Each structure stands twice: as structure tokens, then as C-alpha cells.
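*Asks:* My questions are about this predicted structure, shown below with the sequence.
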Amino acid sequence: MLRGLSYHDSAESFSPAWGARSTTVGRKDLSKLVAELKTRKRIGVRDLARLAEVDASTVSRALRNDPCVNEERARAIRELAEQVGYRPRPLRSKHAQAVGVLIGSSRADRIGGKGEHFLERIAWIAQQILGERHLHVNLECILRDEKPTPIPALVQQNRVDGVLLAGHPPVDLVRAIRELDLPAVAINDSVERLGISSVRSEPGPAIHECILRLAAWGHRQFGLLLNELESPTAKARHQSYQTSLRDIGIEPDPAWLVSDLPGELAGGREGVRQLKARGPLPSAILCSNDWLAMGAMQELHLQGCRIPEDISLVGHDDLPFCEDLEPTLTSIHRAEKEIVAKAVDLLSEEIEHGIGEPREILVEGVMVWRNSTGMAPARRAGQS
């Protein structure tokens, strides 16, 4: 039996002596959990929190002898940590005053390609914001497809106080970072997937506004072009698209969705060709990023379609070239600087006060209407 914690023999269960939670862990389950933890290379704060049935922030404070934590509870947590072999990260005499920025990519030859420009901007913005706070930046790229994912040297060698992760990093890498009790915050990812705090764009309100206005202009068929359907950002945009259509009484047609398209311009061209092969093109096409939209625009022009007279086209991200296209591209603006700034704030909080329960912060996108959208062909015909 772990000292400072108690078994309740009649219920054959285990619970903290302080009664922090009403849930209990079966005796066999507890023994199995403790045995599992002892086999790990490193036991983290979240592991202790799961075993003690308290928040990770409470464990962090108890291990720091924070007077805000009840004395009995803190003592029990420290004894539990000793029982399972918890060892804190090596202490420094001072912080490294450095943050790691880990960028994920699907292939080495795509790092720096057109489809990776979002990640380049995120890295640049992070460097600017962290520099303004007098923090050094250590940047490293990670291949998502490499198994097992190697832990970057900047993490292993304790050279940073925390890390920002972008580009949908592998879950096994994030798990390894968590086991090191290193503060980490994801950019444009989800708490559900990674188990760490995250700041991401919220496309829902802007997509709803987009579909509502296009419907008011007479549109009833809405195509959607996506890259990786299973990525958190693509999932969020797909769900918002479906919800918005149903809100106005239109059931999404599976034939309108083209997903898992290649990146850059080729994906947009391929998406239009696939839609065309399935039947008449929808009168409005939404794209998950501006590169897809620009490729779609090229293919529509090649097929003799006029924009917006025949097809209304919408991008996402509101990149600078949207103003330079002919016609100018309607897009959803993603507040990238605000997203990164909020992620840095979250990370700074974890560095200074310890790792707490994961939080997810959403930053809403904003519609930017330009000349690539207009009334549906049938509505135009009725007005002529």
C-alpha cells in the first residue's frame, strides 16, 4: 500500500486519503498502473496526477512545496512520487531563456515548398514574438512519417525551457516530450489529438457567414476541396461546412467533397477535375487553403468557366497573393500573429507556473469578400 494513500478493502478500491475525487481505482488496476509506470524510462507529472486522481497543476505545486496545496495532500503526492520512481527534470541554476520551435512536415523535399508556407510564417512570427520577449529560438524540422520519431537534441539535452509545436507533429513525439515534463504548446492542432495545450483557428463562424451569403445569392451546390481530411484543421473546416449547409436546409452531397488532394496548385487543379468527372460542377467551391483555390482557379479558366459568373470560388488563409489574382480571391483571414502570440503566452505560463491541465484556445477567422464570389448563374439569368 502506498503511504499517505489508502485502500478501501470493502470496495476493493483505491482512492486518495484526502478524498479529492469521488472516482476510485480498483486494487488490481492500481497495481498494474504502478507496475507500468515503473517500467517507463521517465515518469511525468501527468502520470502522477492520473494515479493520485488530481490535476497535473496540483502535482506540480505539491512537488515544489507550494503552500497553496493542503499539507496532507502535498505529502501524499510526494510519497507517491517516491514510490513510483518519479524524478524531476534536472534543475538549472536559471532558465535557459530559450524556446524550441518544432515544425512537422510530411516529406523532407516539401520543407520550404509552397504548401509549407504557413509553417514558415508561423516559425517567423514565433521568432519575432519570442525575440521581443528576449528569448532565444531553437528551430528544428521533424518528419512526420519517420518511425519512431527521434526526440530532437534540443529537447534531450535540456537546452530549452519549453517548446512550440506546429505542422501536426507525431503523437509519439509529443508523448515523449510530456514524459520529460517539458512545457509544450501546439499551434493549430487539438488537445484531443495531442493531450497538450493548443491554440488553433476556429473557422466555423466565417464558413457559416460564407455559405449563408452565397445561399442568399442563389447558390445551392457547394463543393469543398481539402488536402489531408484527417488533419485537425481540415476536420474542423469540413465539420463547419457540413453544419453550415444543414443550418440552411441543404444536406451535403458526398459528391461535392474532394479530399486527400496533393498540396500546392496541383491539388486545386486535381480537385476541379474530380468534381467535373462526377457531374456538373457546383456553383460555389470552397477550398481549405489559398493554394488550392489558386490551382482551382487555373483549372476553371482552362475549362472555360468564368469566375464568379459561372463559379464562385473561396480560399482560406487570406494570403497576400489573394489581392493579386484575377479576379481577386475571396478568402477567410486567419489571424496567425494572434494565434502564435496566444500560444507563446500559454507556454510562458507553463514555464513559470508549472504544467496544468491542457487548454484549447480558439481564434476565429474572418471573411474577406473579394471579386471571386457573386450571385449564382441562375440568379444572374433571372436578373438579365
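*Replies:* Good, I have the coordinates. None of the values given here were measured: they were computed from a predicted structure.
*Asks:* going forward, measure contacts and count neighbours with C-alpha atoms only.
*Replies:* Will do.
*Asks:* how many neighbours does H136 have?
*Replies:* A count of neighbours around H136, defined by other C-alpha atoms under 10 Å, yields 16.
*Asks:* and it, how far is that from G100?
*Replies:* 9 Å (C-alpha to C-alpha, to the nearest Å).
*Asks:* go on, E364?
*Replies:* 26 Å.
*Asks:* Over to R278?
*Replies:* Using C-alpha to C-alpha, R278 is found at 46 Å from G100.
*Asks:* Compare the two and say which is more crowded by neighbours.
*Replies:* Legend: neighbour count by other C-alpha under 10 Å for R278 and G100, higher for G100 (21 against 10).
*Asks:* Tell me the helix or strand right after the helix or strand where that one lies.
*Replies:* Using DSSP states H and E, G100 sits within strand 98-105. Where DSSP H and E defines the elements, the next helix or strand beyond strand 98-105 is helix 117-132.
*Asks:* quick one: buried residues of the helix or strand just after that following helix?
*Replies:* Next helix or strand after helix 117-132 toward the C-terminus (DSSP H and E): strand 136-143. Buried residues in strand 136-143, defined by neighbour count with 16 or more other C-alpha atoms under 10 Å: H136, V137, L139, C141, I142, L143.
*Asks:* shouldn't the third one be in contact with L102?
*Replies:* What that stands for is L139. Yes: if you go by C-alpha atoms under 8 Å, L139 and L102 touch, sitting 6.1 Å apart.
*Asks:* okay, now V25: neighbour count?
*Replies:* Neighbours of V25 (other C-alpha under 10 Å): 18.
*Asks:* Setting aside sequence neighbours, what's the nearest residue to it?
*Replies:* Leaving out its chain neighbours, the residue that sits closest to V25 by C-alpha to C-alpha, 6 or more residues apart in numbering is F14, at 5.1 Å.
*Asks:* Please name the residues that touch the one you found.
*Replies:* Residues counted as contacts of F14 (C-alpha atoms under 8 Å, 6 or more residues apart in numbering) are L5, S6, Y7, H8, T24, V25, G26, R27, L30.
*Asks:* now swap in V101 and tell me
*Replies:* Here V101 is in contact with A123, A126, V137, N138, L139, E140, V163, L164, L165, A166 (C-alpha under 8 Å, 6+ apart).
*Asks:* let's bring in a second one:
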Amino acid sequence: MERRTLLRTAVVGGGAVAFSGALWSSAAHAAPAQNAPGPYGALGAADANGIQLPAGFTSRVVARSGQTVSGTSYTWHNAPDGGAVFADGTGWIYVSNSEINPGGGASAIRFNSSATITGAYSVLSGTRQNCAGGKMPWNKWLSCEEVSLGFVYETDPWGGAAVQRPALGKFKHEAAAADPVRQAIYLTEDETNGCLYRFLPNSWGNLASGTLQVLVAGTATSGTFTWANIPDPDGSPTATRSQVPGAKKFNGGEGCHYANDQVWFTTKGDNRVWQLNLLSGTYELAYDDGLVNPGPAPLTGVDNVTGSTFGDLYVAEDGGNLEICVITPDDKVSVFLRVNGQSSSELTGPAFTPAGNRMYFSSQRGTSGSSSGGITYEITGPFRT
């Protein structure tokens, strides 16, 4: 599983050319990540927002459910969940789902180059329990319905019309991750016996049609895998997860992240982070809270996941002690931040700005424990890039 950094610069014609992120080994194989000191040091005391951070990092609140976003007339949605950041000239846009049923949808906040909020607006409405999703290379946000026979919606972070994409299958969708090399989109399913899928568009960048497949593998926690076509992506009368013999079952699929020929996804039912090596056609555990030795395991209640340009994975907790943990390229896991006083909430939507020096995330139910109490934060500091 080991994600060692092979190379950070290449010499071309005598000059150094920087890569946008770490190149991770596809051949190495190691045990799941183990407890270790974090790359940023110990957490400090809670700040004014109740967040414990390493030295050099600060937090601010950028939006609260039911309240107008500062500097705008737009009311932020309830139960903020999965999110992503999109470059917008010299600034950026943070898109966030709303896990409400009915109602759902997604909203966006626009920032300028100084991180000042310059706008906020809806990008999707009238849907059901939009939980996670995924950022597409063509600058669209896939917003996924976490309901039985749920749909995926392709949304425009700049506020254009959203489009329902039934070709990606009807099931209890959770997250999506795009693989431009194989021109595939990986999809998780939030069922106790859910599957991992991939969608192959007939034309890359156009999700109107294509082939939906499911991962086929054994019952072990590591091995080889293949893909098989789903006969009926509509999922009725037979659920997509029950259509292909040998489809591997996962206990509550959640976040999903692709980088450098690898896919990582989380399963909340067993507190695991899985890794697919797309070059070798193998899968294994990147993290398992039952295999951390010595304990206790720092990461429980695994949920949304994102990656930094450095190659670190950041995993948000639904439960546990409300932390975002980091898994480093050398397979060490530690706590990056902890939110205090919000034990009835969950952390959602971690995403980095293009420069990699700011992270956004939400506490879905905030201090109130209600979906109307959601809080969206920005963390600024010396992230590894």
C-alpha cells in the first residue's frame, strides 16, 4: 500500500520541472497506516471557534446554516456535506452539498485572491439528501443523492443549469472521483453491502451515456480485482449491487479520492480506508482502525476524504472525537485538527484551494446537533505542498 514519494522534480534539458503533486509508488506493498506523530506537530488549545490546530494554523467561519453568507444576500444551506474547490481566475469557489431530504441541493461561495468572500449562490436545488460527490476535470461538480435509487447531478460551480445523469446508475450514491488517465469515474455506495463502481463515458467529459461497471474481487482485504458491466444501471427491479455475481461488497462506502493511478475510498461500517492500485489491478487496506498497533486508533468514523498536492490524505470523521486525520505517503496516521463542543455533528467536505494553503470543511450540525446548525470553516496555514 505504501505511497512513497518517488520524485518531486524532473530534470529536462538541464532545468528542473516541478510536478503538481507527489508521484506515489505503485509497486510497494506495506501494512495499513500506523499511529505516529503528525507532520505539523501536536495540537494546540482550542481557538475561539473551538478548533484545535497545530502551531501556525488558524481557523475562521465562512458560513452558517440559515444565515446569510457575509458580504452577500444568500442564505447558506442546512446540513453542509461533501465539497470541492474550483479555481476562479485569481480566486476560487467552494461548492458544498446539502444533505437534506427533501430539499437537498448544493451551494457555492466565491472568494477573491485575498480570500475575501465576493458571492454566494445555489448551484443545485430540489434534489434529495445530497451527501458527497466529486470534482470533474472539466470544472463541474458531481452532486450525489444518498437515497435508494438516487441520482447523480452534474452541476456548474458558476451557477449554470444542473443536469441529472442517470447513466451513472441509480443507487444510494455517496462520492465520486475522476480518473483522467483511464477516463473513468469511480463511485461509492452507502449500503452495508454496497459496491464500488466505475463509469466509462462514451466521450470523456460528456456524462450523457456510457458503461457502468462494478468491482469484482474476493472476500479478502487484499487481492486482485476486475470490472464487470452492470446489466441494468436503472437498478430496478434488481439493485445494481445485486446484479453481478462476485461483485465485492463494502460496508458503507463514503469518500473517494483519485491521484496518480491510485484510488482511495472509505467504508464507515468497518472504519477502513481502501486503496486500489490501477496499474497492477490490486486492492488492499490503506488504514484499518482495528490494525493500529499500538493503539488507540487515531481515526474512527471514517467519512469524506481528500488529498493534498504533497500526497497526504485527509480523512474527516463522522463520530469519533470529531477530527480530520492525515495519512502521510509513508503510511503514518495522525490527527490534524479536532473540533470541540460539537459531539452530535460530523465533519464533512474537506477540500484545498489551488495553492494548497487553505482547506475548507464543514461541521454538518455544529454546536446545536441539528441540520440547521451547520458551520463551514476555512483553515489557513503551512500545509505541505
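*Replies:* Perfect, thanks for sending it. Since the model is a prediction, treat every value here as computed from it, not as a measurement.
*Asks:* Once they're superposed, tell me the TM-score.
*Replies:* Here the superposed chains carry a TM-score of 0.22, computed using TM-score structural alignment, normalised by the length of the first structure; 147 aligned residues with a C-alpha RMSD of 7.3 Å.
*Asks:* V174 of the first structure sits in which helix or strand?
*Replies:* Going by DSSP H and E, V174 of the first structure is part of helix 171-179.
*Asks:* what's the answer for L30 of the first structure, then?
*Replies:* Here L30 of the first structure sits within helix 27-38, counting by DSSP H and E.
*Asks:* Just the helices from the stretch 251-384 of the first structure, written as ranges.
*Replies:* For the stretch 251-384 of the first structure, helices defined by DSSP state H, counting those that start in this stretch occupy the ranges 264-278, 290-302, 336-353, 377-383.
*Asks:* Dump the ones you listed to TSV, plus distance to A206 of the first structure.
*Replies:* Listed next are the helices of the stretch 251-384 of the first structure as TSV, based on distance: least, C-alpha to C-alpha, whole Å:
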stretch	distance to A206 of the first structure
helix 264-278	21
helix 290-302	15
helix 336-353	15
helix 377-383	23
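*Asks:* For those, state which one has the densest average packing.
*Replies:* Each of the helices of the stretch 251-384 of the first structure was scored by mean neighbour count; the highest is helix 290-302, a mean of 23, by mean count of other C-alpha atoms under 10 Å.
*Asks:* Measure how that helix sits relative to helix 117-132, angle-wise.
*Replies:* Here the directions of helix 290-302 of the first structure and helix 117-132 differ by 150 degrees (axes from the mean of the first three to the mean of the last three C-alpha atoms, to 10 degrees).
*Asks:* so what does helix 290-302 of the first structure touch, helix or strand wise?
*Replies:* Taking 3 or more C-alpha pairs under 8 Å, 6 or more residues apart in numbering; DSSP states H and E as the contact definition, the neighbouring helices and strands of helix 290-302 of the first structure are helix 264-278, strand 312-314.
*Asks:* one more time with 6 Å
*Replies:* The contact analysis (3 or more C-alpha pairs under 6 Å, 6 or more residues apart in numbering; DSSP states H and E) places helix 290-302 of the first structure against helix 264-278.
*Asks:* Would you mind listing the residues in contact with the closest residue to I361 of the first structure other than its chain neighbours?
*Replies:* Leaving aside its chain neighbours, I361 of the first structure sits nearest to V199 (4.7 Å; criterion: C-alpha to C-alpha, 6+ apart). Applying C-alpha atoms under 6 Å, 6 or more residues apart in numbering, one finds that V199 of the first structure lies in contact with I187, N188, A343, E360, I361, L362.
*Asks:* Filter those down to the buried ones, PyMOL style.
*Replies:* Buried subset of those, written as a PyMOL selection, criterion 16+ other C-alpha under 10 Å:
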select buried, resi 187+188+343+360+361
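*Asks:* before we move on, back to that, checking my notes, the residue nearest to I361 of the first structure in a strand, right?
*Replies:* Yes: V199 of the first structure forms part of a strand when assessed by DSSP: H, G, I helix; E, B strand; the rest coil.
*Asks:* State the distance from it to H117 of the first structure.
*Replies:* Using C-alpha to C-alpha, V199 of the first structure is found at 19 Å from H117 of the first structure.
*Asks:* Go through the host helix or strand of V216 of the second structure and flag the buried ones.
*Replies:* Using DSSP H and E, the element containing V216 of the second structure is strand 206-217. Buried positions in strand 206-217 of the second structure, judged by neighbour count with 16+ other C-alpha under 10 Å: L207, G210, T211, L212, Q213, V214, L215, V216, A217.
*Asks:* Mind putting those into TSV with distance to T226 of the second structure?
*Replies:* Output for those, formatted as TSV (distance: C-alpha to C-alpha, whole Å):
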residue	distance to T226 of the second structure
L207	22
G210	18
T211	15
L212	13
Q213	10
V214	8
L215	6
V216	5
A217	7
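*Asks:* between those residues, which is nearest I51 of the second structure?
*Replies:* Of all those, I51 of the second structure sits closest to L215, with 38.5 Å by C-alpha to C-alpha.
*Asks:* Now do the contacts for that closest one.
*Replies:* L215 of the second structure neighbours (C-alpha under 6 Å, 6+ apart): L196, Y197, T226, W227, A247.
*Asks:* count of neighbours near the second one?
*Replies:* Other residues near Y197 of the second structure number 26, with proximity taken as other C-alpha under 10 Å.
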